[in-house]
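Participant: Generate a structure from the sequence data that follows.
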Amino acid sequence: MAGDLLDAHLTLLAEALLPYRDCETLLARWGTELARTLTGGGRLLVAGNGGSAAEAQHLTAELVGKLRDDRRPLSAIALHAETSAVTAIGNDYGYDEVFARQVRAHGRVGDILLLMSTSGTSANLLRAVDAAREVGLRCWAFTGPAPNPLAEACHEALPIASADGQVVQELHLVSTHVLCEYVERELPAAAARRVPTEPAPAGTTTSAGPVRAGVEVLLDGDGRQVEAGQGGTA
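Facilitator: The predicted structure follows:
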C-alpha cells in the first residue's frame, strides 16, 4: 500500500526523537569545548565508514566552510577523505589501521577525535581511539544504541536509541548541525578568552605569533594593535 514505507520510517524516527531531545546538553557542552579548542589552535579529526564517512565529511565541511554566518575557517580533517593515504595504509598495514595511523600523523595533544558509527563495533574506529589516547586527544563518538564498544572506548559518546541504522544516521546528521550551531554561537566568547585583559609588564615579550624583523607594532592598553610602522631610529 502506498505510503506504508514512509509512515513506518517516520514512526521509527519519531520514537527515536523522544529520548534524543535529552542530548542537547551534551551537544552544547561539546560545542563550547570544540570552539575553544579550534580558536586555540587545535583541530578536529573526524572519521567513519560508509554513510558515516559521508556524514563525517559533512561535519568538516561545515567547520572549514561555514554553517550560517561568515567567519574564519576552523581546522577540521575527515580522515577517510584522503584516498591515497587510506589506500596506501590499508594496503601496507591493513584496513584496521587506516584511521589510527593518520591520527598519529595529524593529532596533537589537546585535539579532538570524533568518530561516527551506527554499530559502534568497527575495528578501524576502535584502533583510532587507541591511537588518539596514546597521542593525547579527547575522543568523542556518535553511535547507535549503547552500550557498544566504541561508546565505551571514547571519553564521551552520543548514542542514538534506535535499532534502525537509517534513523541513527539521520539523527547523527541532526547532531552535526546542532553541534556546529553551538560552535558558531560560542566562537566570540572563545576568541575573547584568548585576548589579554591587561598589557604585558614593561620589558616582557610574548610569543603570540611569528615576528617580522624591522616592523614596530604599537599596542593599546588592551593589547590590541593600533599602529604599525617601520622600526629603527631616525
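
Participant: from here on, contacts and neighbour counts on C-alpha atoms
Facilitator: Noted.

Participant: Find the nearest non-adjacent residue to the residue nearest to the spatial centre of the chain, please.
Facilitator: In the chain, the centroid-proximal residue (Cα atoms, centre = their mean) is residue 44; its distance is 3.7 Å. With Cα to Cα, 6 or more residues apart in numbering as the criterion, residue 44 has its nearest non-adjacent residue at 4.5 Å, and that residue is residue 76.

Participant: State the distance from the one you found to residue 65.
Facilitator: Applying Cα to Cα, to the nearest Å, the value for residue 76 to residue 65 is 10 Å.

Participant: which residues in the protein form strands?
Facilitator: 44-48, 76-78, 112-116, 138-143, 156-159, 215-219, 225-230 (DSSP state E).

Participant: In TSV, list those along with distance to residue 167.
Facilitator: Below are these laid out as TSV (distance: least, Cα to Cα, whole Å):
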stretch	distance to residue 167
strand 44-48	16
strand 76-78	22
strand 112-116	14
strand 138-143	11
strand 156-159	12
strand 215-219	53
strand 225-230	50
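
Participant: can you pull the contacts of the residue nearest to the centre of the chain?
Facilitator: 34, 38, 75, 76, 77, 111, 112, 113, 114 (Cα atoms under 8 Å, 6 or more residues apart in numbering).

Participant: same deal with residue 37?
Facilitator: Residue 37 makes contact with 43, 110, 111, 112, according to Cα under 8 Å, 6+ apart.

Participant: Return the residue spatially closest to residue 229, with its sequence-adjacent residues excluded.
Facilitator: Per Cα to Cα, 6+ apart, closest to residue 229 is residue 216, 5.4 Å.

Participant: Give me the number of neighbouring residues for the one you found.
Facilitator: When neighbours are defined as other Cα atoms under 10 Å, residue 216 has 12 of them.

Participant: Roughly how far does it sit from residue 159?
Facilitator: Residue 216 is 53 Å from residue 159, by Cα to Cα.

Participant: I'd like the structure of this one too, to check against the first:
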Amino acid sequence: MKNLIQQSVNDSITVKKEFFSDNIENIESCASIMAAALKKGRKILLFGNGGSAADCQHIAAEFVNRFRMERKPLAAIALTTDTSVITSISNDYSYEDIFSKQIQALGKKGDIALGISTSGNSPNIIKAVRQAKQMEILSVGFSGNNGKLKQLTDICFCVDCDTTARIQEVHILLAHILCDLTERIMFNE
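Facilitator: Okay, here's the model as predicted:
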C-alpha cells in the first residue's frame, strides 16, 4: 500500500510540474482576462459534470466569497447547482442542453464561460461552449489531453495525461492559481 500511495503522489507531482511549466504564460494571461472582465461588472459562468461539477461550485465560492484576501465579492455562478433548472431542462429538452440554456438565460457579452471536461468531449459542455461563442462570451476550457474542447474554446488548459484523477488534481490547482492571481490583479496586492 505504501508503494501505491507514493506512486500516486509522484504521478500527481510529475503531471502538475509538466502542466504548469508548459502553461505559465497562458495562466497569467487568463487571470488578467478574468480580472478585466470582473472589473467591468461581468461574471464567470462555470459548468462541468460529476467531480468537475463539484469543482465548479468550489471555484465559484472562491470568487464570490474570497480566496486569500479580504475583498468585495466577485461575480461567479456555478451552473451545476440549481437542481430544478437542471432537471426541468433535462426532462423537457435533453441533458445536453442543461448548461447552454443557462448560458442563454444568464450570460452576457463580455462574461466568461468556464467549462470543465476531463475527456474534452462532454456533449453538454461542448454545446454550452458553442452557445457562449454565439453570444460573444469568452470561453475557457479545462480538459485532458484529447477532445473537442481544445479546438472550441478561446483559452484551453489541456492536461497531458490519461488518468482522470491526475487531470482533476491539476484542474483544481489551476483554478486556485487563477483565483489567487485574479484577486491580486484586481486588488493590487
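
Participant: got a list of contacts for stretch 13-26 of structure 1?
Facilitator: 158, 160, 161, 162, 167.

Participant: Most neighbours among those, please name it.
Facilitator: residue 160 (25 neighbours).

Participant: just the helices in structure 1 please.
Facilitator: 4-20, 24-39, 51-64, 83-93, 100-106, 123-135, 149-153, 165-192 (DSSP state H).

Participant: rewinding a little: my guess is the residue nearest to residue 44 of structure 1 contacts residue 58, does it?
Facilitator: No: Residue 76 of structure 1 is beyond contact range of residue 58, at 10.7 Å (criterion: Cα atoms under 8 Å).

Participant: higher neighbour count, those two?
Facilitator: Remark: of residue 76 of structure 1 and residue 58, residue 76 carries more neighbours, 22 against 15, as counted by other Cα under 10 Å.

Participant: show me the contacts for the closest residue to residue 32 of structure 2 other than its chain neighbours.
Facilitator: Nearest residue to residue 32 of structure 2 in three dimensions, chain neighbours excluded: residue 182, at 6.6 Å (Cα to Cα, 6+ apart). Residues in contact with residue 182 of structure 2, defined by Cα under 8 Å, 6+ apart, are 31, 32, 34, 35.

Participant: what about residue 182 of structure 2, distance to residue 45 of structure 2?
Facilitator: 15 Å.

Participant: ok, now residue 93 of structure 2?
Facilitator: Residue 93 of structure 2 sits at a distance of 21 Å from residue 45 of structure 2 (criterion: Cα to Cα).

Participant: Which one of these two is surrounded by more residues?
Facilitator: The neighbour comparison of residue 93 of structure 2 against residue 45 (other Cα under 10 Å) goes to residue 45, with 26 against 12.

Participant: show me what contacts the more buried one?
Facilitator: Contacts of residue 45 of structure 2 by Cα under 8 Å, 6+ apart are 76, 77, 78, 79, 103, 107, 111, 112, 113, 114.

Participant: same thing but at 10 Å, please
Facilitator: Shown in contact with residue 45 of structure 2 (Cα atoms under 10 Å, 6 or more residues apart in numbering): 56, 60, 75-80, 99, 102-103, 106-107, 111-115, 132, 137, 139.

Participant: and if you look at residue 128 of structure 2?
Facilitator: Contacts of residue 128 of structure 2 (Cα under 10 Å, 6+ apart): 47, 96-104, 113-115, 134, 139.

Participant: Is it possible to mark the buried ones in those residues?
Facilitator: Among those, the ones that count as buried by 16 or more other Cα atoms under 10 Å are 47, 96-103, 113-115, 139.

Participant: And for the closest residue to residue 102 of structure 1 other than its chain neighbours, the neighbour number?
Facilitator: The shortest distance from residue 102 of structure 1 to any non-neighbouring residue, by Cα to Cα, 6+ apart, is to residue 79 (6.9 Å). Using other Cα under 10 Å, residue 79 of structure 1 has 23 other residues around it.

Participant: So what does residue 79 of structure 1 match up with in structure 2?
Facilitator: Aligned by TM-score structural alignment, residue 79 of structure 1 pairs with residue 79 of structure 2.

Participant: My guess is its match contacts residue 59. True?
Facilitator: No: using Cα atoms under 10 Å, residue 79 of structure 2 makes no contact with residue 59, being 11.7 Å away.

Participant: so what's in contact with the two at the same time?
Facilitator: Shared contacts of residue 79 of structure 2 and residue 59, counting by Cα under 10 Å, 6+ apart, come down to 46, 53.

Participant: The match of residue 79 of structure 1 and residue 73 of structure 2: what is the separation?
Facilitator: Noted for residue 79 of structure 2: a distance of 18 Å to residue 73 of structure 2, by Cα to Cα.

Participant: still on that earlier bit, wait, the residue nearest to residue 44 of structure 1 sits on residue 41?
Facilitator: No: between residue 76 of structure 1 and residue 41 there is no contact under Cα under 10 Å: 11.2 Å.

Participant: I'd like the helices of structure 1 as JSON lines, with distance to residue 229 of structure 1 appended.
Facilitator: Compiled in JSON lines, the helices of structure 1 are given as follows (distance: least, Cα to Cα, whole Å):
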{"stretch": "helix 4-20", "distance to residue 229 of structure 1": "56"}
{"stretch": "helix 24-39", "distance to residue 229 of structure 1": "28"}
{"stretch": "helix 51-64", "distance to residue 229 of structure 1": "33"}
{"stretch": "helix 83-93", "distance to residue 229 of structure 1": "45"}
{"stretch": "helix 100-106", "distance to residue 229 of structure 1": "38"}
{"stretch": "helix 123-135", "distance to residue 229 of structure 1": "42"}
{"stretch": "helix 149-153", "distance to residue 229 of structure 1": "53"}
{"stretch": "helix 165-192", "distance to residue 229 of structure 1": "26"}
